[in-house]
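Engineer: Sequence first, predicted coordinates after that:
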Amino acid sequence: MRFLRLSFAVCATALAVAGCPKPSAPTDDAGVTAAGESETAAADAGPGPASFTLQYALPDAGLEVIPVVGEEEGRPLIDSTSTLELRSTLVLRNYRIRLFDEAERAMASDDSAEESPNGLLYRISLPTPLKTGHKYTLVIDAQTGTSMTDSQGREVPDMRIPFQVSGEKEKPPPPAKKKQRRR
């Protein structure tokens, strides 16, 4: 019996001493690296995050750049076109690129993507030119899951690139009148 009480006392003492570790105090040099180390780490990380350029094709003038701005900054005006090109400085993984009209409907298009060491070239060819006076938004987001990544493995945030086609807004054609049959 005495042996049982002694071993219980030893176990209780051991648990009291080793139970929960004391919180460690932060050290003064935590997270601090020498200047040479941080420069080397930055050089090893490779190029910066992916950046995008959106262009549109004009029949006679070649390609014109659409400024990449947020929706809160307004919509840049472009000429009517049926070809858009999106370029990124890095190749993207798990991405989806869609063009929406002002009613937030995806537009039908024939798309092609080319990957190279210089990045991604994504061409959108529309069956008909964009309508004058109408607003459009190019959306770049993740195909599956919650995020897309670049070729360096870094997450790339979703983007919305708004723009508007210059000119007077085209009115939709009036609905066709139905002929009534008389009996």
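Structural biologist: Here it is on my side, so go on.
Engineer: CA atoms for contacts and neighbours, from now on please.
Structural biologist: Noted.
Engineer: And the strands in the chain?
Structural biologist: Assigned by DSSP state E, the chain shows strands spanning 52-58, 62-66, 77-78, 83-88, 92-93, 95-101, 110-116, 119-125, 135-142, 148-150, 155-156, 159-165.
Engineer: Of all the ones you listed, which one is nearest Lys179?
Structural biologist: Lys179 lies closest to strand 95-101 among those, at 32.8 Å (CA to CA).
Engineer: neighbouring contacts of that closest one?
Structural biologist: With contact meaning CA atoms under 8 Å, 6 or more residues apart in numbering, strand 95-101 is reached by 106-107, 134-144, 148-149.
Engineer: Mean neighbour count for the strands of the chain - can I get that in a markdown table?
Structural biologist: Shown next, in a markdown table, are the strands of the chain (neighbours: other CA atoms under 10 Å):
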| stretch | mean neighbour count |
| --- | --- |
| strand 52-58 | 17 |
| strand 62-66 | 15 |
| strand 77-78 | 18 |
| strand 83-88 | 21 |
| strand 92-93 | 20 |
| strand 95-101 | 17 |
| strand 110-116 | 12 |
| strand 119-125 | 19 |
| strand 135-142 | 20 |
| strand 148-150 | 20 |
| strand 155-156 | 18 |
| strand 159-165 | 20 |
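Engineer: The structure to be compared is supplied as follows:
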Amino acid sequence: MRRFLRPGLVALCASFVLVGCPDKQPAGQADSGVAEAPQDVPPAAPPPASFTVRYQLTDAGTDLIPLTAEERPTIEPTSSLELHSSIGLRNYRIRLFDEAERAMISDDSAEETPEAVIYRIALPNPLKSGHKYTLVVDPQTGTSFTDTLGREVQELRLEFQVAGEKEKDKPAPAPKNEKKKRR
């Protein structure tokens, strides 16, 4: 009986060894005795902040047309601009300048979330035909502004021109002809 027990015991031990050794297992069988740790894959960081500017046609309702940062795009006269960021921003300001680098008077509003900023500029009068304007996103205070992840964001300067013949400003009043009276 001892004779039969030894070969059976050896076969039983060999089967335990084979099951416990992954390199000795037949192909296609998983090792059920060892749990694999899940791979920790860090989430991909979102890309840097990018901006889209849209404007509303004054006579076409609420249709907004995107502007790209190509070299000085031409737009139709409008009194409504929107700037969309691809991520939330901190310590920023947005201004619209005329071609004399004067800030335009406007009624602005902002919707801010960690995921984005939507900044609306409502002008009291449409932009003048033929004139050039610059939309600037820069720091409110200090020398830089950041996104909600703390990364510095480059200043944006989008120059554009309004289509049409250049409107002239109101002519200056003619100088009064003052004659000196002699007494």
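Structural biologist: Yep, it's here. Fair warning: this is a prediction, and the values are worked out from it, not measured in the lab.
Engineer: Mind putting the strands of the first structure into CSV with distance to Thr40 of the first structure?
Structural biologist: Output for the strands of the first structure, formatted as CSV (distance: least, CA to CA, whole Å):
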stretch, distance to Thr40 of the first structure
strand 52-58, 27
strand 62-66, 35
strand 77-78, 43
strand 83-88, 26
strand 92-93, 25
strand 95-101, 31
strand 110-116, 26
strand 119-125, 24
strand 135-142, 32
strand 148-150, 21
strand 155-156, 22
strand 159-165, 31
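Engineer: Nearest to Pro175 of the first structure, out of the ones you listed?
Structural biologist: Nearest to Pro175 of the first structure among the strands of the first structure is strand 95-101; the distance by CA to CA comes to 20.8 Å.
Engineer: what span of the second structure lines up against that closest one?
Structural biologist: Aligning strand 95-101 of the first structure against the second structure (TM-score structural alignment) gives residues 92-98.
Engineer: got it, and stretch 17-33 of the first structure?
Structural biologist: The counterpart of stretch 17-33 of the first structure in the second structure, using TM-score structural alignment, is absent.
Engineer: For Ser7 of the first structure, find the nearest of the strands of the first structure.
Structural biologist: Comparing the strands of the first structure by their distance to Ser7 of the first structure (CA to CA), the top pick is strand 155-156, with 55.6 Å.
Engineer: of the strands of the first structure, which approaches Ala176 of the first structure most closely?
Structural biologist: Ranking the strands of the first structure by proximity to Ala176 of the first structure (CA to CA) places strand 95-101 first, at 23.9 Å.
Engineer: Now which residue in the second structure aligns to Pro173 of the first structure?
Structural biologist: Aligned by TM-score structural alignment, Pro173 of the first structure pairs with Lys170 of the second structure.
Engineer: ok, now how distant is that match from Lys128 of the second structure?
Structural biologist: Distance, Lys170 of the second structure to Lys128 of the second structure, by CA to CA, to the nearest Å: 12 Å.
Engineer: which of these two has more neighbours?
Structural biologist: Ranked by neighbour count (other CA atoms under 10 Å), Lys170 of the second structure and Lys128 place Lys128 first, with 22 against 6.
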